[in-house]
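1. My questions are about this predicted structure, shown below with the sequence.
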Amino acid sequence: MLISLRSKQYHCSFISLILVILVVSLCLYLAAWQLQRAENKQQRLDYIEAMKNKGEFSWAKLNYLPATFNKTGLQLKTKGKFNTHKYWLLDNRTLNGRPGYDVITIFYPSNSSQALLVNFGWIAQGESRNNLPTIQLPNHEIAINVQLKQGDLAGFYLNGAQLSVQGWPKLIQFIDIKMQTKQSTQQLVDFIAYAIDKNPYAQPHYQNVVMPPEKHHAYALQWLLIGIAALGIFIFAVRSQNNNQTKSSDFNTQIPTGEVNDK
């Protein structure tokens, strides 16, 4: 295949040209995708920051919000009691490289007919996964300070992930409020709370986003540079090949082709 570049013509194979177009196109697509993810993360962080600026909500004030209002990022400070017999251990949670579980409890705000799921944080896994750790929850009224999240709570999980134990506590692979409402036979609100302050039950470690926008920007730049490098290598290879062919052709034309006289 013949390519014209700066009034010069270069030969290259059709297959190599298609391959480099595909590679560069894929790199540009991935760079644009990372930039879009960075923008989405930034919008989410801005929204959460705006919700935080609204100050702490009481349970009564929270109930005055419209049902369609996204409560993600709001901070709640209220009093209530635990269901000390029913709680979940969210599997495959790691903290500082150590395996463990997140402790998810049922919390009854004072003077409320509904219950709230509260993720109090991480606890370490025992020596054997067959023996789940037990949590001693208080049976008296306590005050909690939490941040709310509403919407997609399950996150990433494997298809077919199911409960692996019967009875309580229950080991779960993802958060599903409808499923947990059915399991606990309690009326749960459609959002979850994450502990902010230190507590004696678990270690809070909730992050609004796992990967900040800056990392997505870095990945976008990485893919862009890979695409540019692939294109540069292709151009260099084509030019080198054509230069070698030109030199070989020039050398062949300098060899004398006259007659040889044998006497």
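-> Right, received. Where do you want to start?

2. Could you use CA atoms for every contact and neighbour count after this?
-> Fine.

3. Pull the contacting residues for Asp190.
-> Contact analysis of Asp190 by Cα atoms under 8 Å, 6 or more residues apart in numbering lists 150, 177.

4. Over to it. Which of the three states is it?
-> strand (DSSP: H, G, I helix; E, B strand; the rest coil).

5. likewise Asn130?
-> coil.

6. give me the number of residues near it?
-> Look at Asn130: counted by other Cα atoms under 10 Å, it has 8 neighbours.

7. how near is it to Gln180?
-> 22 Å (Cα to Cα, to the nearest Å).

8. Then Ser128?
-> 25 Å.

9. now Gln203: how far from Lys81?
-> Separation of Gln203 from Lys81 (Cα to Cα): 19 Å.

10. before we move on, what about Leu116?
-> Taken as Cα to Cα, the span from Leu116 to Lys81 is 10 Å.

11. Any chance you could list residues touching both of these two?
-> Here Leu116 and Lys81 have 107-109 as joint contacts, going by Cα under 8 Å, 6+ apart.

12. So Ser164 sits against Leu171, correct?
-> Yes - assessed by Cα atoms under 8 Å, Ser164 is found in contact with Leu171 at 6.0 Å.

13. And those two? Which one has more around it.
-> A count of neighbours by other Cα under 10 Å puts Leu171 above the other of Ser164 and Leu171, at 21 against 9.

14. how about that one, secondary structure?
-> With three-state DSSP as the criterion, Leu171 reads strand.

15. so how far is the longest helix along the chain from its chain's centroid?
-> In the chain, with assignment by DSSP state H, the single longest helix is helix 213-253. Relative to its chain's centre, helix 213-253 lies at 33 Å (Cα atoms, centre = their mean, to the nearest Å).

16. Ok, stretch 18-30 next?
-> In this view, stretch 18-30 has its centroid 24 Å away from the chain centroid, taken as Cα atoms, centre = their mean.

17. next up, a second structure to put side by side with the first:
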Amino acid sequence: MAAVLTLAATVSLGRWQLSRAAQKEALQAEIDAQKNLPPIDQQAFLALDKATSALHRPVRLRGLWLAPHTVYLDNRQMHGVPGFYVLTPFAVEGSEQTVLVQRGWVQRNFNERAQLAPVDTPAGLVEVTGRIEPPPSHLLELGKAAPGAPAQPGAGSSPIRQNLDLEAFRAETGLPLRTDVSLQQAGPASEGLQRDWPAPALGVEKHYGYAFQWFGLATLVVFLYVWFQFIAPYRRARRLRRS
């Protein structure tokens, strides 16, 4: 009975992990399909009540870079090299909307952390092509103040940040910033920035690994049951007959 229950549990858990992997593969296929769609034009983007419905889809916008509000997100890597993600608000032409653009990655100065590499920010009206993405991901931040605690003097004034909360950044800058999404600029390296953005880590391999472990445990249960219920008694009986 114990073997049957353990076998049923391990096989069920293995199948559940396979189903989770299939769900994430379907999600990855959906993301890839969104990326291959034609770019949304500016009017369609501005008309989106919830841009999250168009996540990962290309979009083409025209407007102005708000360079004084550029932020450098620290401890971001590209090809295993630590550096910064460079984020600049972008005022969309003909509207009161501003969207935060993840413009690219720049390597950090290993001798002087606060010395930032030059990034070219064109003045005047420019056209930006990118993908609609969630707000920048957050890294673990030690020593962060508890929610609701008063801000420390000068907090948020440095262009180098560990994380960036769009609601707080909107209040800090006074910009009409969209807080539901950001724009991840696409294209080859330019303006001193690289744009080999890492793919979303969905963890499909992790689920296959867990499934392998559960099915391996189920196989071990079957082997042990056969050994102790059939093979071991048979060997003992043979020894007794010989003696």
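-> That came in fine, so what should we check first? Everything numeric in this text was worked out from a predicted model, so none of it was measured.

18. Kindly provide the TM-score of these chains.
-> The TM-score (TM-score structural alignment, normalised by the length of structure 2) is 0.75; 231 aligned residues with a Cα RMSD of 3.5 Å.

19. circling back to that earlier point, please say which of Ser128 and Gln180 of structure 1 ends up with more neighbours.
-> Higher neighbour count among Ser128 of structure 1 and Gln180: Gln180, with 19 against 8, using other Cα under 10 Å.

20. separation between that one and Leu17 of structure 1?
-> Taking Cα to Cα, one finds Gln180 of structure 1 at 55 Å from Leu17 of structure 1.

21. now do Ser113 of structure 1
-> Applying Cα to Cα, the value for Ser113 of structure 1 to Leu17 of structure 1 is 67 Å.

22. Between those two, which has more neighbouring residues?
-> The neighbour comparison of Ser113 of structure 1 against Leu17 (other Cα under 10 Å) goes to Leu17, with 15 against 10.

23. ok but that one is inside a strand, no?
-> No - secondary structure of Leu17 of structure 1 (three-state DSSP): helix, not part of a strand.

24. In terms of helix, strand or coil, where does Asn83 of structure 1 fall?
-> strand.

25. That one touches Ile106, doesn't it?
-> Yes - counting by Cα under 8 Å, Ile106 is a contact partner of Asn83 of structure 1 at 5.5 Å.

26. the more surrounded of those two?
-> Using other Cα under 10 Å as the criterion, Asn83 of structure 1 and Ile106 rank with Ile106 on top: 23 against 15.

27. what does the more buried one align to in structure 2?
-> For Ile106 of structure 1, the aligned residue in structure 2 is Pro89 (criterion: TM-score structural alignment).

28. residues in contact with its match?
-> Contacts of Pro89 of structure 2 (Cα under 8 Å, 6+ apart): 65-67, 69-70, 98-101, 177.

29. Let's have those residues in CSV, adding distance to Val119 of structure 2.
-> Converted to CSV, the contacts of Pro89 of structure 2 look like this (distance: Cα to Cα, whole Å):
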residue, distance to Val119 of structure 2
Trp65, 12
Leu66, 13
Ala67, 10
His69, 13
Thr70, 10
Thr98, 20
Val99, 19
Leu100, 16
Val101, 14
Leu177, 22
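
30. which of these count as buried?
-> Listed as buried from these are 65-66, 69-70, 98-101, 177; burial here means 16 or more other Cα atoms under 10 Å.

31. between those residues, which is closest to Lys35 of structure 2?
-> Within those, the smallest distance to Lys35 of structure 2 is 17.0 Å, found for Val101 (Cα to Cα).

32. Just give the closest residue to the closest one, not the sequence neighbours.
-> Leu183 (4.6 Å; Cα to Cα, 6 or more residues apart in numbering).

33. Figure out the helix or strand that the one you found lives in.
-> Leu183 of structure 2 is part of strand 182-185, with elements assigned from DSSP states H and E.

34. and after the longest strand along structure 2, which helix or strand comes next?
-> Ranked by residue count under DSSP state E, the longest strand found in structure 2 is strand 81-92. Past strand 81-92 of structure 2, further along toward the C-terminus, the next helix or strand under DSSP H and E is strand 98-107.

35. What count of nearby residues applies to the aligned residue in structure 2 for Asn96 of structure 1?
-> Superposed on structure 2 with TM-score structural alignment, Asn96 of structure 1 falls opposite His79. Neighbours of His79 of structure 2 under the rule other Cα under 10 Å: 8.

36. do the one 3 residues further on as well
-> When neighbours are counted by other Cα under 10 Å, Pro82 of structure 2 registers 17.

37. wait, it sits on Phe110?
-> No - with contact defined as Cα under 8 Å, Pro82 of structure 2 does not count as touching Phe110 (9.3 Å).

38. about what we covered before: for the strand holding Leu183 of structure 2, give me the average deviation versus structure 1.
-> Compared with structure 1 after the fit, strand 182-185 of structure 2 shows a mean deviation of 0.7 Å (mean Cα distance after the TM-score superposition for structure 1).
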